[in-house]
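Colleague: Please find the sequence and the predicted model below.
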Amino acid sequence: MPVAAASLLEPVAAFIRHLAAERRQSPRTCDSYYRDLARLAEYLDGQALTDWRRVDSHALRRYVAELSRSGLGGRSIARHLSATRRFYDYLLREKRATDNPALDIRAPRSGRRLPRVADVDQLNQLLDSQPDDPLEIRDLAMFELMYSSGLRLAELAGVTRDALDLASGEIRVLGKGRKERLLPVGRKAREALRAWLAVRPSLAGEGQPALFVSRRGDPISTRSIQARLGRWGITKGAEQRLHPHLLRHSFASHLLESSGDLRAVQELLGHADIATTQIYTHLDFQHLARVYDQSHPRARRARRDGED
């Protein structure tokens, strides 16, 4: 339990009761708020600040610096600040504070996370799995198309039947900012789409424009796509959790790894800024090291005595 003055912890406890009773927050959320605010109270007590009214933005900036030194990342610190801002909103409402010192304080920026990417061989194995019913035929067509063309989740859900041209191997999608782009569709994806179009009439009404539909014949939702991809991974033996962004990330990374053409990948992904695409330029260092060792004439390791 945190060691802090009762004058600091009592308002925190009252705030937590308010969250639970009036805001109907879950016990887990309430526990999270309490932990973050109790940690702040303990820090303030150590600074001889035992009244929330006396806490100013300078004290909170010093606290943020302390959190950073303790190893917390930007996202965790942002959560602490969010809890503090909400707590002070409560104190102001209860007339237990005169201002909100956390309003203008921002957490330090986190390093950008590299997207997770599926292993090529494992992804091929999962997509080579045979579907067992019309819904799985649809699922395979969705997943092949997403990986083949790098579609966002919302773009996949919004694709219409007339946007697909199997003869030319192209599909039109509406991306962010309602910008339309024309994308190539690979051979495996075209095969899966033909199989889906053969069974689609059993689920979709004649006037249904959506390319992918639910069991009821309505346009499939993004949530359903996420759930079906997760289910596919489980039933087909994936070694990691499958989700739509994993397929888009894998499309970008695998294409860049083979081609090195950043501008082309930017166009295919529909990124307005090439800096967004550059997060995909990471390559597995072990793979690079192996290529280097095997290919560079001055890098090949000397053979051990006795080796042929």
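Modeller: Sure, I can see it. This is a predicted model, so every value here is computed, not measured. Numbering: from 1, shown residues only.
Colleague: For the rest of this, base every contact and every neighbour count on C-alpha atoms.
Modeller: Will do.
Colleague: Who are the contact partners of D139?
Modeller: 225, 228-229 (CA atoms under 8 Å, 6 or more residues apart in numbering).
Colleague: Was I right to think R75 contacts S110?
Modeller: Yes: at 6.7 Å, R75 counts as touching S110 under the criterion of CA atoms under 8 Å.
Colleague: Nearest the geometric middle of this protein, what residue?
Modeller: Centroid-nearest residue in the chain: H245, 6.7 Å away (criterion: CA atoms, centre = their mean).
Colleague: residues in contact with that one?
Modeller: H245 touches 152-153, counting by CA under 8 Å, 6+ apart.
Colleague: Within the helices and strands, which one has it?
Modeller: Using DSSP states H and E, H245 maps to helix 244-259.
Colleague: A further structure is provided below for comparison with the first:
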Amino acid sequence: MTASTRAGRVQIHGPLQNHAEGFEAELLRLGFTPAARVNQFYLLAHLSRWIEAEGMRLGDLTVLQVDAFLAERKATHSALFTRKALRPLLGWLAESGVITAEAASPPRSPEDPTVLVRFERYLLTERHIGARTTEAYVVRVRRFLETYRPPDGFASLSGADVTRALLDEGVGRAPASVKKLGYALRAFFRFCYVTGELDHDLTGATLVIREPVPSLLPVGASAAQIETLLQSCDRDTAVGRREYAVIMLLTRLGLRAGEVAGMLLEDIHWRHGEVLIRGKGAKHECLPLPAEVGAAVVDYLMHARPTEPSLREVFCTVRAPRRGLTSPAVWLIATRACTRAHLEPFGPHRLRHGLAEAMVAAEVPLAAIGQVLRHADPATTANYARVDVVRLRQLAQPWPGGGEQS
């Protein structure tokens, strides 16, 4: 007996044939295109045939069996053989109660239920680290544990293991990658020592990685460059409207990439003309929403953003499955606009510096600049005073003996 679906009339045999209609509705809800839905149904059909051939019951599917299926698919197919490809189907089956939540989740290291879960909770609740930064920390620590954990267990980790991990990270990778791993490990080992997970402190083994700094002066995008970036956005398309609104927020409010990515629909207070910024260190502050920025966001929300009730992020992906943008995606929007505008690529922070330089040139007090940019340390804002080289030269004293000889 077979089940035929509207998604390309893909023929499905086996235990998943009765779930095809519900899965199609889920794909429609997630915004999958017709072609993408057909691909997902071919994947569903293959999994259903494999389960039937293995003589298994659908409810008995485990993580190891999912891995075995993906290994077979990789050997016989040229696409859709990763957990990422299978995630929509497994996630829907788990939410429907057809399979266990464990079967839909990627395999985790033995320490996950204890150390890493508590570490994640510690970062979120006690350190007030943002959700995306916390996730990145946990991913790096998990990778470290999977690779460098000694055979006799986590508790026997040594400083040599930590140093070797950081040195290995530097092979073929940028210094920034090593620094990020070092930050994650330092936070993790501090947590482990304070909570008693480890009886020895390994934070000293996380080497300080230094990058060459070409200049201490912050360099911002010029007004002409910003205008060129905005003009490069094709506002007749959904992608162009989204990129125009993102760049407006970056240039007019000086937001960080993570602050744009983390902005929620309820954060925009239209009646009061304000927007709530979810900043670093879980600090929330309201900023005035300029009319031109609000107009760009409204244009995106009304004519480009998909209507997905469960999605609360202001900016989301164009392709299915719909989800909020990440910080790297906001960086990509900025660099992609630079490419279109025939400019040397730079990221959102250069646009933030550009706003600060414009305020310095307009003689805005440093305290006010610090409020707009939400600097925790006034010394950070003071760096921008050094950008106004013309006025700094007026303060310079003549060099002794540097006058004309009589």
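Modeller: Cool, got the structure. Owing to the predicted nature of the structure, the values given are computational and were not obtained by experimental measurement.
Colleague: if we can go back for a sec, mean offset of the helix holding H245 of structure 1 relative to structure 2 (after superposition)
Modeller: Mean deviation of helix 244-259 of structure 1 relative to structure 2 after superposition (mean CA distance after the TM-score superposition for structure 1): 1.4 Å.
Colleague: returning to what we had before: which of the contacts of D139 of structure 1 tops the neighbour count?
Modeller: The most crowded member of the contacts of D139 of structure 1, judged by other CA atoms under 10 Å, is I225 (22 neighbours).
Colleague: Please say which position in structure 1 C316 of structure 2 maps to.
Modeller: In structure 1, the residue matched to C316 of structure 2 (TM-score structural alignment) is V213.
Colleague: give the contact list for that match.
Modeller: Contacts of V213 of structure 1 by CA under 8 Å, 6+ apart are 203-204, 219-220.
Colleague: Could you do I16 of structure 1 as well?
Modeller: Per CA under 8 Å, 6+ apart, neighbours of I16 of structure 1: 30, 33-34.
Colleague: nearest residue to the aligned partner of C338 of structure 2 in structure 1 other than its sequence neighbours?
Modeller: By TM-score structural alignment, C338 of structure 2 lines up with G233 in structure 1. Distance criterion CA to CA, 6 or more residues apart in numbering; nearest residue to G233 of structure 1, sequence neighbours excluded, is L242 at 5.7 Å.
Colleague: Tell me which residue of structure 2 lines up with I220 of structure 1.
Modeller: Aligned partner of I220 of structure 1 by TM-score structural alignment: L325.
Colleague: Look at F191 of structure 2 and tell me its secondary structure.
Modeller: The three-state label given to F191 of structure 2 by DSSP: H, G, I helix; E, B strand; the rest coil is helix.
Colleague: Can you get me a residue count around it?
Modeller: F191 of structure 2: 20 neighbours (other CA under 10 Å).
Colleague: likewise M142 of structure 1?
Modeller: Residues near M142 of structure 1, counting by other CA under 10 Å: 25.
Colleague: What are the boundaries of the helices in the stretch 201-350 of structure 2?
Modeller: Per DSSP state H, counting those that start in this stretch, the stretch 201-350 of structure 2 carries helices over the ranges 223-231, 238-252, 257-261, 291-303, 327-340, 348-361.
Colleague: thinking again about what came up before, what does the residue nearest to the centre of structure 1 align to in structure 2?
Modeller: Going residue by residue (TM-score structural alignment), H245 of structure 1 aligns to H349.
Colleague: how close does that match sit to R336 of structure 2?
Modeller: As judged by CA to CA, to the nearest Å, H349 of structure 2 and R336 of structure 2 stand 15 Å apart.
Colleague: Ok, L166 of structure 2 next?
Modeller: Here the criterion is CA to CA. By it, L166 of structure 2 lies 31 Å from R336 of structure 2.
Colleague: now swap in N383 of structure 2 and tell me
Modeller: Distance, N383 of structure 2 to R336 of structure 2, by CA to CA: 28 Å.
Colleague: Looking only at neighbour counts, state which of the two leads.
Modeller: Taking other CA under 10 Å, N383 of structure 2 and R336 do not tie; R336 has more neighbours (20 against 13).
Colleague: Could you list which residues are in contact with the residue lying closest to that one once chain neighbours are set aside?
Modeller: Spatial nearest neighbour of R336 of structure 2, excluding adjacent residues (CA to CA, 6+ apart): P345 at 7.6 Å. Residues in contact with P345 of structure 2 (CA under 8 Å, 6+ apart) are 334-336, 338-339.
Colleague: Tell me the counterpart of D128 of structure 1 in structure 2.
Modeller: Under the pairing rule here (TM-score structural alignment), the equivalent of D128 of structure 1 within structure 2 is Q231.
Colleague: burial of its match, as a residue count?
Modeller: 14.
Colleague: Kindly state which residue of structure 2 is aligned to L182 of structure 1.
Modeller: Match for L182 of structure 1 (TM-score structural alignment): C286.
Colleague: This completes my enquiry, with thanks.
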